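> below are the sequence and a predicted model; questions follow.
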Amino acid sequence: MDTRPPVVVLPPASDNGRRVTIHGEHVGTAYSLFDVLDFLHAADLPVEDRAVDDPELIEWRGGGPYDWNDTA
């Protein structure tokens, strides 16, 4: 039985985007936490504010939900 979270957000790339996979499939690149929430919504996954901190839902790699390499 696979106990990994269904959503994986990869570390920020040089363009500050973070690739997002859901159930092992690339669904897009997020440039903010709002983008991640949009991907969750499109996949019919929970989108409540606390969902981003749920380790059973999202595995954040290379930083958490507030790490985007913003240089501005």
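It's in.
> make it CA atoms for all contacts and neighbour counts henceforth
Fine.
> now the helices: where do they sit in the protein?
33-42 (DSSP state H).
> going by residue numbers, what spans are strands in it?
Taking DSSP state E, the strands of the chain run over residues 7-9, 18-22, 25-30, 58-60.
> in JSON lines: these, plus distance to residue 67.
Shown next, in JSON lines, are these (distance: least, C-alpha to C-alpha, whole Å):
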{"stretch": "strand 7-9", "distance to residue 67": "11"}
{"stretch": "strand 18-22", "distance to residue 67": "10"}
{"stretch": "strand 25-30", "distance to residue 67": "12"}
{"stretch": "strand 58-60", "distance to residue 67": "10"}
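> in addition, the following structure is provided for comparison:
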Amino acid sequence: MAPDKPVVIYPPDESGGRRVQVGGALLGLAYSVGDVARFMQEAGLQDFDEMDVVRTGLIEWQGGGPETWTH
């Protein structure tokens, strides 16, 4: 089951963390693609892994894609 709200990954902050937001709710800070995968699992995509994070169209990446983790 996919999240019914948009998933937004914001640009990295000074520490390299990227805010993860689903449907207006902030889920936390991700420091890697693995962290984003865990947030996606919590949002209802239990089988989502790191390759899914990189390939999916469900995520709106702001300030750089899944390879960008520095400010």
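Yes, it's here. On a predicted model such as this, the values are computed, not experimentally measured, just so you know.
> let me see the TM-score of these two.
For this chain pair, the superposition-based TM-score is 0.80 by TM-score structural alignment, normalised by the length of structure 2; 65 aligned residues with a C-alpha RMSD of 1.8 Å.
> of all the strands of structure 1, which one is nearest residue 37 of structure 1?
The minimum distance between residue 37 of structure 1 and the strands of structure 1 falls on strand 25-30, with 9.2 Å, by C-alpha to C-alpha.
> now do that closest one: which elements does it pack against?
Packing partners of strand 25-30 of structure 1 (3 or more C-alpha pairs under 8 Å, 6 or more residues apart in numbering; DSSP states H and E): strand 18-22, helix 33-42.
> which of the residues in the last one are buried?
The one in question is helix 33-42 of structure 1. Using 16 or more other C-alpha atoms under 10 Å as the test for burial, helix 33-42 of structure 1 gives 35-37, 39-40.
> roughly how far apart are residue 42 of structure 1 and residue 19 of structure 1?
16 Å (C-alpha to C-alpha, to the nearest Å).
> residue 13 of structure 1 now?
The spacing between residue 13 of structure 1 and residue 19 of structure 1, counted by C-alpha to C-alpha, is 8 Å.
> for those two, indicate the residue with more neighbours.
Shown here are residue 13 of structure 1 and residue 19; by other C-alpha atoms under 10 Å, residue 19 has more neighbours (18 against 13).
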